[in-house]
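Asks: A predicted structure for the sequence below; I have some questions about it.
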Amino acid sequence: MTTPEKFNNSYIVGISFVSALGGYLFGFDFAVISGALPFLRSQFNLNAVWEGFLTGSLALGCIVGCLIAGGLAEKYGRKPGLMLAALIFTVSSVAIALAGNLTVFVLLRFMAGIGVGMASMLCPMYIAEISPAEVRGRNVAINQLTVVIGILVTNLVNYFLADGGPDAWRWMFGLGAVPSVIFIFGVLWIPESPRWLIKVGQTEKANLVLHKIGSAAFASSTRLAIEQSLTGVKKQSFRAVFEKGVRPAVTVGIILAVFQQLCGINVVFNYTSTIFESVGANLDRQLFETVAIGVVNLLFTLLAMWQVDKLGRRPLMLIGSIGLSVIYIILAFLLQNQYSAGLVSVFVLLAICTYAVSLAPVTWVLISEIFPNKIRGVASSVAIVSLWAAYFVLVFTFPILAEQLGTFGPFYLYAAICLAGFLFVLFRVKETKGQTLEELEHTLVRH
């Protein structure tokens, strides 16, 4: 445990939570579509292809956001990058609420995705760089927690807005401007990353930030460590990610990122209404299920944050992948045979529980750990872009597959993917718990 004399814990947690508001807005943009879809189908006369593209357009924006966030953060600093993401969130929330046709809506949803993609990279990066090593894991986990809280709060708001008539979806999107404006003012308050300040030669400013974070001894030792870590570091290109020596670790990271999406759980998050409509649930019940999903997701994310350093990464990934495979087979059977919405709900929530304590948080932890120091930034970008591309494929194809096979059909496919993921983790993923990044680099790159 840290001591009050060494670190200014209240300040550290405060700036971590402000930065993690980007995670909350990530959760908002991710979840709002689930409550809005029943209204959007009517508003824009969506067919299966357009429903999938409208939902997935966020992911296409995320890919662009990820690709530009790293360069912006390196050239101008983490704080301006966060500010730009906050402005994009604000403008897109209001503009989507006013969208008059499908083309404009999709373009604005793509724009919102740019903000989400930037936040998904910059918020954890910023928190990691301002946090002392002893509390870094806890603080980075705050970002995942705010994502989940954003999903839950958005689902609750959607539920209460649903009786507002055919234009209820406009309020669902427009209210996202409120946390976005709070995020803007919060970013104005937080300091720039001391690591970036030292990297660009602004050592005095970095010293001021480090003295706010901790004691004089902490500030001095941290500054020295940062300066040493930057000695001889060259800018890495994307080509470095595919060098033979680092290829095994990069391959594992990309496959895990893709698997986290193609496992199918985000179909449950984004198409809750479609799933429950297929077994006869009315709109009120459909939106209630989104709230139940949000509550369970939050509770089991808290459990995961508590257990990930105790149980280890690999066991949680194995349990999650095989658990989802079994649950999906049962869920597909229930949907195929038109069992009650109540019984379907039990297995939907079991799938959420399983994902929330395993693939959801652990994949992000592994991506942050397994890449060698010299390519960590570039490799993380490649993995996260791969993750968002896989998310687009998943949510774009679900309405089309459901139309051709029935709502139950895709879940048999997701069960098979989860079984393949289980085998991949079993044979290719090593445990990383309790090892330093340098120890992991030796293990994963050389063996």
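Replies: Structure's in. What do you need?
Asks: please make it C-alpha for all contacts and neighbour counts, starting now.
Replies: Noted.
Asks: I'd like to know how many residues surround Asn337.
Replies: When neighbours are counted by other Cα atoms under 10 Å, Asn337 registers 11.
Asks: same check on Ala206?
Replies: The local packing of Ala206 (other Cα under 10 Å) involves 22 other residues.
Asks: please apply the same query to the one 4 residues further on.
Replies: Under the neighbour criterion other Cα under 10 Å, Leu210 is assigned a count of 27.
Asks: what do you get for Ala217?
Replies: Neighbour tally, Ala217, other Cα under 10 Å: 12.
Asks: what comes up buried for the host helix or strand of it?
Replies: If you go by DSSP states H and E, Ala217 is part of helix 216-230. Neighbour-count burial for helix 216-230 flags Phe218, Ala219, Thr222, Arg223 (criterion: 16 or more other Cα atoms under 10 Å).
Asks: now the residues you listed in JSON lines, with distance to Ser278?
Replies: Converted to JSON lines, those look like this (distance: Cα to Cα, whole Å):
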{"residue": "Phe218", "distance to Ser278": "58"}
{"residue": "Ala219", "distance to Ser278": "59"}
{"residue": "Thr222", "distance to Ser278": "57"}
{"residue": "Arg223", "distance to Ser278": "58"}
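Asks: and these, which is closest to Lys199?
Replies: Nearest to Lys199 among those, counting by Cα to Cα, is Arg223 at 10.6 Å.
Asks: where does the nearest residue to the closest one once chain neighbours are set aside land in three-state SS?
Replies: Leaving aside its chain neighbours, Arg223 sits nearest to Asn207 (7.4 Å; criterion: Cα to Cα, 6 or more residues apart in numbering). Secondary structure for Asn207, judged by DSSP: H, G, I helix; E, B strand; the rest coil, is helix.
Asks: same question, Gly245
Replies: With three-state DSSP as the basis, the three-state label of Gly245 is coil.
Asks: show me what contacts Phe26?
Replies: Val116, Ala119, Ser120, Val147, Gly150 (Cα atoms under 8 Å, 6 or more residues apart in numbering).
Asks: put this next to the first one:
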Amino acid sequence: MKNNSFYIFSITIVATLGGLLFGYDTAVISGAEKSVQAFLIDSQGLSTLIHGLTISSALIGCIIGGGISGIFALKIGRRKSLMIAALLFFISALGSGYPEFLFFEKGQATMGLLYMFNFYRVIGGIGVGMASAIVPMYIGEIAPENIRGRLVSINQFAIIFGMLVVYFVNWGIANGNSLEWINEVGWRRMFLSESIPAALFGLLLFFVPETPRYLALKEKDNEALAILEKINGKSRAKEILDDIKKTVEHHSGKLWSYGKLVIIIGILLSVFQQFVGINVALYYAPRIFESMGAAKDASMLQTIVMGLVNVIFTVVAILTVDKWGRKPLLMVGSIGMAVGMFAIAGLAFFEIIGTSTLVFIIVYTASFMMSWGPICWVLISEIFPNKIRGRAVAIAVVAQWTANYFISSTYPAMMEFSGAVTYGFYGLMSLLSFFFVWKLVPETKGKTLEEMETLWKK
């Protein structure tokens, strides 16, 4: 069993490099954003709208990547789909760092070069969208049921860790160098740095297996059995394969054939994960702290404090998800987020600025990181029956990236209208998420993926 545990953990660590790249690619723009603005936007006298579209262009790719992930996962398999995602990360890193490649003169900003830069960022976004759907699916299909929640939750840790790594990489590149050098060379190195973990991810994927659920779906039973034996031992492997074959053979595989509720729950899990406002807290943290009276240096320090809180409470989720279950963690997290956001709304309304604001932002982010952050991905990877999992996960992930784009892009306008109303809205969404989980989301702790079949049968 010790060897089995090591084997499962090794496979999981390789897969979660996709999560690390998800975090890395999403956050790398934070360090390079002002230099990109100076080089590609301001030098051509372009508007702030073009700047905003350029900085968020990767999110368009995320929606596309999430949408096509189901087709790729079903047609060529989970492992090969992750290899394509790794290649997209690699191409995006090189292209974003050197968008002049082949067609343009280096250092000459033109509209063509701006289009090319956006093209490479969208390519990276497609990689993020594919990885965000397929990594949890891959881990969920490999992992034994008693530790599945823990292993899928490691992916959320990898995403947060990837963000943390790139903040330090960006800082290391910029530290001690002039603004002119950063605007000319530094920002390119920030993007290029992503090529190293992307290449490592692509290389290591050659050494991990395809998931036994996918192999059984494609009638490669001997290969599926060999992997199940390595993971679960010989006697248990045969039982699991028999269960998988039953779910694969006795079902049409049409998306709505298990009823609409399972798809609706998957979509709402994704939408609530974004509508509670977490990406506003992550993307705009320094701006939030500055607007509440913190000096620029202090706001960056408070952002680092938040980053450490994120890591610590994601570990809490990893350690408790298979003991306490999915529903209790989500419901506790919803209450914590509602308390945090309603308190921030109240402070904003009375224009009270100080340590209390930081405390409630930490209450909010800690509550999210020990619940909705990782557990949403755990549930999305496991609630869908085998035969519809690839397509159903893709729909849920598209809903998630679309909700992310909507919430992130509306935040500045909402804040202009009213800070209290903005944070009150996120608090209300947190409260609604509690009732949604309580009434509709099933507990999946300790259940095999094959038991999801009976759970959703009409």
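Replies: Looks like it arrived, so ask away. In this text the structure is predicted, and so the values were computed from the model without any measurement.
Asks: residue ranges of the helices in the stretch 251-400 of structure 2, please?
Replies: 261-275, 278-283, 285-291, 296-324, 326-349, 355-369, 372-382, 389-417 (DSSP state H, counting those that start in this stretch).
Asks: dump the contacts of Phe26 of structure 1 to TSV, plus secondary structure.
Replies: Formatted as TSV, these follow (three-state DSSP):
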residue	secondary structure
Val116	helix
Ala119	helix
Ser120	helix
Val147	helix
Gly150	helix
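Asks: looking at those, which is nearest Lys310 of structure 1?
Replies: Nearest to Lys310 of structure 1 among the contacts of Phe26 of structure 1: Val147, at 22.6 Å, using Cα to Cα.
Asks: Ile63 of structure 1 in helix, strand or coil?
Replies: helix.
Asks: quick one: it and Thr55 of structure 1, what's the gap?
Replies: Going from Ile63 of structure 1 to Thr55 of structure 1 by Cα to Cα, to the nearest Å gives 14 Å.
Asks: quick check: buried residues in the host helix or strand of Ala199 of structure 2?
Replies: According to DSSP H and E, Ala199 of structure 2 maps onto helix 195-204. Using 16+ other Cα under 10 Å as the test for burial, helix 195-204 of structure 2 gives Ser195, Pro197, Ala198, Ala199, Phe201, Gly202.
Asks: tell me which residue of structure 1 matches up with the first one.
Replies: For Ser195 of structure 2, the equivalent position in structure 1 is taken to be Ala177, counting by TM-score structural alignment.
Asks: my read: that match touches Ile96, true?
Replies: No - under the criterion of Cα atoms under 8 Å, Ala177 of structure 1 makes no contact with Ile96, lying 10.6 Å away.
Asks: could you report the separation of the residue most central in space within structure 2 from Arg148 of structure 2?
Replies: Of all residues in structure 2, the one closest to the mean position by Cα atoms, centre = their mean is Ser132, 5.1 Å from it. Going from Ser132 of structure 2 to Arg148 of structure 2 by Cα to Cα gives 17 Å.
Asks: still on that earlier bit, quick one, what contacts the match of Ser195 of structure 2?
Replies: Phe89, Thr90, Val91, Ser93, Val94.
Asks: format these as CSV; extra columns: neighbour count and secondary structure.
Replies: Below are the contacts of Ala177 of structure 1 laid out as CSV (neighbours: other Cα atoms under 10 Å; DSSP: H, G, I helix; E, B strand; the rest coil):
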residue, neighbour count, secondary structure
Phe89, 31, helix
Thr90, 25, helix
Val91, 18, helix
Ser93, 26, helix
Val94, 19, helix
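Asks: could I get the full set of strands for the stretch 51-200 of structure 1?
Replies: With DSSP state E, counting those that start in this stretch, there are no strands along the stretch 51-200 of structure 1.
Asks: for Thr26 of structure 2, which of the helices of the stretch 251-400 of structure 2 is the nearest?
Replies: helix 278-283 (9.8 Å).
Asks: in structure 1, what residues pair with the closest one?
Replies: Aligning helix 278-283 of structure 2 against structure 1 (TM-score structural alignment) gives residues 265-270.
Asks: what's the offset of that stretch from the middle of its chain?
Replies: Put simply, stretch 265-270 of structure 1 sits 13 Å off its chain's centre (Cα atoms, centre = their mean, to the nearest Å).
Asks: which residues touch that stretch?
Replies: Contacts for stretch 265-270 of structure 1 (Cα under 8 Å, 6+ apart): 30-31, 33-34, 55, 275, 290, 293, 348, 351-352, 355, 391, 394-395, 398.
Asks: again, 7 Å this time
Replies: Ala31, Ile33, Ser34, Val395 (Cα atoms under 7 Å, 6 or more residues apart in numbering).
Asks: quick one, what contacts the last one?
Replies: Counting by Cα under 7 Å, 6+ apart, Val395 of structure 1 makes contact with Gly52, Thr55, Gly56, Val267.
Asks: next: Val135 of structure 2.
Replies: Ala15, Thr16, Gly18 are the contacts of Val135 of structure 2 under Cα under 7 Å, 6+ apart.
Asks: tell me the contacts of the first one?
Replies: With contacts defined as Cα under 7 Å, 6+ apart, Ala15 of structure 2 is in contact with Val135.
Asks: how much space separates Ile88 of structure 1 from Arg109 of structure 1?
Replies: Ile88 of structure 1 is 11 Å from Arg109 of structure 1, by Cα to Cα.
Asks: who has more neighbours out of the two?
Replies: Arg109 (25 against 20).
Asks: what's the match for the more buried one in structure 2?
Replies: So, by TM-score structural alignment, Arg109 of structure 1 is matched to Arg121.
Asks: if I look at that match, how far off is Gly127 of structure 2?
Replies: According to Cα to Cα, Arg121 of structure 2 and Gly127 of structure 2 sit 10 Å apart.
Asks: please apply the same query to Gln400 of structure 2.
Replies: In terms of Cα to Cα, Gln400 of structure 2 sits 15 Å off from Gly127 of structure 2.
Asks: out of the two, which sits in the more crowded spot?
Replies: Shown here are Gln400 of structure 2 and Gly127; by other Cα under 10 Å, Gly127 has more neighbours (34 against 27).
Asks: spatially nearest residue to that one (excluding sequence neighbours)?
Replies: Leaving aside its sequence neighbours, Gly127 of structure 2 is closest to Ala85 (4.4 Å, by Cα to Cα, 6+ apart).
Asks: shouldn't that neighbour be in contact with Gly125?
Replies: No - counting by Cα atoms under 7 Å, Gly125 is not a contact partner of Ala85 of structure 2; they are 9.6 Å apart.
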